[in-house]
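Colleague: please find the sequence and the predicted model below.
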Amino acid sequence: MTGRPTLRRNARLGALAAVSAGAVALVKDLGRPERFLHMLRTFKVTSPMSVGSWILSAFSAGAGVAAVAEIDRMTGSRLPLGPLRKVLQAVEGPAGVEAAVFAGPLAAYTAVLLGDTATPTWNAAHEELPFVFVSSACLASAGLAMVTTPVRETGPARKLAVLGVLGDVAAMKVMEYRMDPIAAEPLHQGKAGAMLKWSERLAVAGGLGTLLGGRNRVVAAASGVALLAASALTRFGVFEAGLASARDPRYTIEPQKNRLAARRAAGVTDDAITTGS
């Protein structure tokens, strides 16, 4: 819409590559490819996995159509499309808009999946974790654009990068503040703690590089790499923190005791939680 064909092309191809890798990972987790198709036989709004499968499919359809249109242009219209080429050219714009509509939910739904489990750290973070993951997705998409696209076209990506850094750092701080202190411990310890510490450092460094030197090609590319790394470390750091919390019963028992004490302090003494019956 703003006349940035290289940015558009790189974003579309990047989206197709990323969602394809995600789909492969999902099928691998499910064990057999046909299980993914079985999940599309129904739509269950109370199931994050069901809703997420439909979100992934909807985004993939739009991103795929838009990316194929770009590939056809890159090859000089040599794809064997025949009369479908005119149809593709007519629908690529709406397909890109459709993919954009589902981009935010796609970035958030994996956080909802984690928060919907009984894993202590993930569950304790369930309200803020989607904001962390969406901000992380902003870092990744903006970073990729800055690495692959000439700076004359990366204006929107630079803005998205700065917003993503602010959102990522703020959402993580708010999430940790609102979590039970015991449940938040794995976010600061061991492998997960190291990942998340470096994620914050790289996000801030990438954001500052974008803000202060984003119009320089070398600085923009280096900042983009930092943002991509920060995004990946955020996701894997949160993942590792959840696994660590599941291995130690303390992270389940002590937050339960804290919640019980808080209910009793608030005067709630007549329910099954406080009476144990």
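Modeller: Sure thing, it's come through.

Colleague: going by C-alpha atoms from here, please, whenever you check contacts or count neighbours.
Modeller: OK.

Colleague: in the helix or strand harbouring R73, what's buried?
Modeller: Using DSSP states H and E, R73 falls within helix 48-74. By 16 or more other C-alpha atoms under 10 Å, the buried positions in helix 48-74 come out as 48-72.

Colleague: use this one as the comparison:
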Amino acid sequence: MTGSDVTRDGMEGAHPGRDALTGASTGRRRRRRGRGEQAMVPDAEFSSYYGKPILNKPTWRPLDIAGYLYLGGLAGASSLLAAGGQVTGRPGLARVAKLGAAGAISMSLAALVHDLGRPARFLNMLRIFKPTSPMNLGSWLLASYAPLTVAAAAADVAGRHRIVGAAATAGAAALGPAVATYTAVLLADTAVPSWHEGHREMPFVFAGSGATAAAGLALACAPFRQTGPARRLAVLGAGLELGAFQLMKRRMGLAAEPYEKGKPHWQLRSAEVLTAGGAVLATYAGRPGHTGGRARLLAASAGAALLAGSAALRFGVFHAGVASAEDPKYTVVPQRERLTSRARSDGD
């Protein structure tokens, strides 16, 4: 090109609308849209907002927080199973469930405090009562529930103060469903896409997961003849967990994608196989004719599968949420879709 090629109307013989190069610096071209039309900019990539991430990914330690989620569900559902065993005259089942609830909630609190760094940070959350804060309500819930489980287990093991123990068992059972599910509300209350978009179904997923974990512990440790309620709880919990999780993923749209990729995918796939297999084994163990060592082996295998499946689900949900926070498209694309839908509704 020389200076004589340039006129008042641009380059001589050039057609800007047709001959302009696109993406020269990036090397990317788009397909033609209509007759002779080419995109003038490269495809947008959702990577940052002025050089910074759109969301700060959760900095929680996976072992601490995913373990906290898992153990809380195990504890809450075990308290319900303990009350059921006590009412129906199954002392062996009740004792295992009481000890399981007390041990699980104690380890859950230990994991939470370890992630927070020091116990004072947990205690500081009890300085106020804020009904609009899931974190604050959860702290008060744990502070009320944990002593009840310890009192119920201690009274059972000591064989004394039975009235106090029965009252503590009933109190723990009343709080148990909230303990098993409030962590789902806690996750959904964040801006993390793959947690927030599942706010309708995630409490049911966690309820089912907690039920299978509690049933698994009872099947593995309680006398086999007293595990009838645990076997039924295993089937009910597995159906609720698997069904609610599939429904959640269908309703989440793009935010469900992290559940189907990488580490979360194989963890959640393992959870499905273990939970379904554990429920089948629990049912099979209860069939007439299965007694003695064979029944005990089937029940223990079912219990181990259910415990592992519940843990795999919590870890998979945790890692999927972290992955969705790291990729801006899970925040930007659904937001744009909502804005477009709202604009159309307003225009109509």
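Modeller: Thanks, I have the structure now. In this text the structure is predicted, and so the values were computed from the model without any measurement.

Colleague: tell me the counterpart of E200 of structure 1 in structure 2.
Modeller: Residue correspondence to structure 2 (TM-score structural alignment): E200 of structure 1 is matched to E272.

Colleague: right, and that match touches L242 too?
Modeller: Yes - using C-alpha atoms under 8 Å, E272 of structure 2 is in contact with L242, at 6.9 Å.

Colleague: which strands or helices does whichever strand or helix holds A295 of structure 2 pack on?
Modeller: Assessed by DSSP H and E, A295 of structure 2 sits inside helix 292-326. Secondary-structure packing of helix 292-326 of structure 2 (3 or more C-alpha pairs under 8 Å, 6 or more residues apart in numbering; DSSP states H and E): helix 62-87, helix 193-196, helix 202-221, helix 262-285.

Colleague: where does the second one end up in structure 1?
Modeller: What that stands for is helix 193-196 of structure 2. So helix 193-196 of structure 2 sits over residues 120-123 in structure 1, by TM-score structural alignment.

Colleague: that older thread, flag every buried residue along the helix holding A295 of structure 2.
Modeller: Under the neighbour-count criterion of 16+ other C-alpha under 10 Å, helix 292-326 of structure 2 has 295-326 buried.

Colleague: same check on stretch 157-174 of structure 1?
Modeller: By neighbour count with 16+ other C-alpha under 10 Å, stretch 157-174 of structure 1 contains the buried residues 157-158, 160-165, 167-169, 171-172.

Colleague: so how far is that stretch from its chain's centroid?
Modeller: From the chain centre to the centre of stretch 157-174 of structure 1 is a distance of 13 Å (C-alpha atoms, centre = their mean, to the nearest Å).

Colleague: same question, stretch 121-133 of structure 1
Modeller: Per C-alpha atoms, centre = their mean, the centroid offset for stretch 121-133 of structure 1 relative to its chain is 12 Å.

Colleague: between the two ends of that stretch, how far is it?
Modeller: End-to-end span of stretch 121-133 of structure 1 (C-alpha to C-alpha, to the nearest Å): 15 Å.

Colleague: still on that earlier bit, with the buried residues of stretch 157-174 of structure 1 in mind, which one is nearest to A205 of structure 1?
Modeller: Among the buried residues of stretch 157-174 of structure 1, V165 lies closest to A205 of structure 1 (C-alpha to C-alpha), at 9.5 Å.

Colleague: ok, the closest one touching A140?
Modeller: No - V165 of structure 1 lies out of contact with A140 (C-alpha under 8 Å); the separation is 10.5 Å.

Colleague: now do the counterpart of G228 of structure 2 in structure 1 against L187 of structure 1, distance only.
Modeller: Under the alignment (TM-score structural alignment), G228 of structure 2 maps onto G155 of structure 1. Using C-alpha to C-alpha, we find G155 of structure 1 at a distance of 34 Å from L187 of structure 1.
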